[in-house]
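# got a predicted structure here, sequence first:
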Amino acid sequence: MLNTTDLISLARDLALPLAGFAVVTSASPGPVNVIAATSGANFGWLRTLPHVFGATLGFTSLILAMGFGLDHILRHTAWLHLALKVLGATFLTYIAIKLFMARADATTGARLQKAPSARQGLLAQWTNPKAWIVAATGIATYTRTGDAYIPSVLLQGIIFTFICLPSIGAWALFGHAAKRPLASPKAIHHFNVSMAVLLLLSVVGVFF
């Protein structure tokens, strides 16, 4: 067991590099952020908050699961790793297709039927190949051995929670800010299609 002094020293050593890693990976374009921006443009920032909170909780739970054994299982079960990638890619492709098919007439305004829920945000992270790669990389790179292992895993969960929330929220704000330029049904339809293409490219990038 680490004493208080050791825990403070561990946090001091890992906090800054972990925060940098979390900012780069959380704020960069990816499936979950694309969904947040699209929802912000279609439904506004407040109605996108459940997705933001759900996605944050989803990634935190994923990185903790990785730290407490899932990573070990995936390293020794190649077919399961591939299956999870395919499942995630399928789910995200389904979302992209829904964006492509969003109608652009005056009645529906090219909008999706409803904003993504917290549960869908959580599911989006657990089926997001990028999230799996980031979580596995974080656990492999920023954990310490011995008694410091569990505290270093928990520290990652805490830091990613506080970084993911504003990062995903910023993408939702970006989409919300774009609502005025996208006021016409045709403009928001083109925005949805563009986000669908970006979403598909982010999925393809995981495999290639």
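Received, thanks. Numbers count the residues shown, from 1 in each chain.
# hey, let's count contacts and neighbours off CA atoms from now on
Noted.
# quick one: residue 102 from residue 145, how far?
Plainly put, residue 102 is 49 Å away from residue 145 if you go by Cα to Cα, to the nearest Å.
# biggest helix in this protein, by residue count?
Using DSSP state H to assign secondary structure, the helix with the most residues in the chain is helix 149-177.
# what about versus this one:
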Amino acid sequence: MIELKLFFALVSYYFVMFATPGPNNAMLTASGIKFGFKKTLPHLVGIPLGHVIQITLVCLGLGSLFSKYPIIQFYLKWICFFYLIYLGWKIIGSFSGNEKERGRPLKLYEAALFQFINPKAWVVALTAATAFFPNEESFLKATAFVAVTAPFVCFPSICVWALFGSSIKSVIKNTKIKKLVEFLLSILLLFTAVIIVIN
């Protein structure tokens, strides 16, 4: 039987990783501002779904594949880097303009797939599959424990960011405030991109 101590440790780790700033939460805040909470729901559901798939794959051996072939990690790192810079650039000016210029919210499958180029998501998956994997349990039960716990912590944690974005939508009608929020969210994504290269 899985110890409660391990369960609470895993939940605490997930909460810290899912609730704190990162690519997902920056994008959800921007989506909440541009489209509102309701239209951001597919994005919100796609993120935990992507985490479950990613964590399961790491438990099944994807993590050891990275160790065996570091070149995969190298290319993945640079794909993440350039994509986050692209996202940061896209946020600039996106809160203003007409509906066409604002684009559309992410679909469920797009949000799920984004986790595979999200550096923070890889850290979560690799750490959960190693530090919190209950080796004394059967492989299937241990994998289910690590993977299935994730969405129950992830979904409420990330909802806060989308709700925050939608709640300040009416407050940031001022052009200067809009530009400041755009700048801060872009900087967050660019900072994450730089951290990837450094590490």
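Done, it's in. Since this is a predicted model, take the numbers as computed values, not measurements.
# hang on, the earlier thing: next, the buried residues of the longest helix of the first structure.
Going by neighbour count (16 or more other Cα atoms under 10 Å), the buried part of helix 149-177 of the first structure is 149-157, 159-161, 163-177.
# now residue 97 of the second structure: how far from residue 71 of the second structure?
Separation of residue 97 of the second structure from residue 71 of the second structure (Cα to Cα) stands at 42 Å.
# circling back to that earlier point, once aligned to the second structure, how far is the longest helix of the first structure on average?
Compared with the second structure after fitting, helix 149-177 of the first structure has a mean deviation of 1.1 Å; criterion: mean Cα distance after the TM-score superposition for the first structure.
# quick one: map residue 37 of the first structure onto the second structure.
With TM-score structural alignment defining the correspondence, residue 37 of the first structure maps onto residue 29 in the second structure.
# gap between the very next helix or strand once past the longest helix of the first structure and the chain center?
Per DSSP states H and E, helix 149-177 of the first structure leads on to helix 185-207 as the next helix or strand towards the C-terminus. When distances are taken as Cα atoms, centre = their mean, to the nearest Å, helix 185-207 of the first structure is centred 16 Å away from the chain's centroid.
# residues making contact with helix 185-207 of the first structure?
By Cα atoms under 8 Å, 6 or more residues apart in numbering, the list of residues contacting helix 185-207 of the first structure from outside reads 29-31, 34-35, 38, 41-42, 89, 92-93, 95-97, 99-100, 102-106, 108-111, 129-130, 179, 181-182.
# that helix vs the second structure, average offset?
After superposition onto the second structure, the average distance of helix 185-207 of the first structure to its aligned residues comes to 2.1 Å, using mean Cα distance after the TM-score superposition for the first structure.
# list the buried residues of that helix.
Of the residues in helix 185-207 of the first structure, those with enough neighbours to count as buried (16+ other Cα under 10 Å) are 185-200, 202-203.
# likewise for stretch 92-104 of the first structure?
92-93, 95-96, 99-104.
# what residues are up against the aligned partner of residue 126 of the first structure in the second structure?
With TM-score structural alignment defining the correspondence, residue 126 of the first structure maps onto residue 116 in the second structure. With contacts defined as Cα under 8 Å, 6+ apart, residue 116 of the second structure is in contact with 50, 54, 122.
# check which helix or strand the second one maps to.
For residue 54 of the second structure, the host element (DSSP H and E) is helix 37-57.
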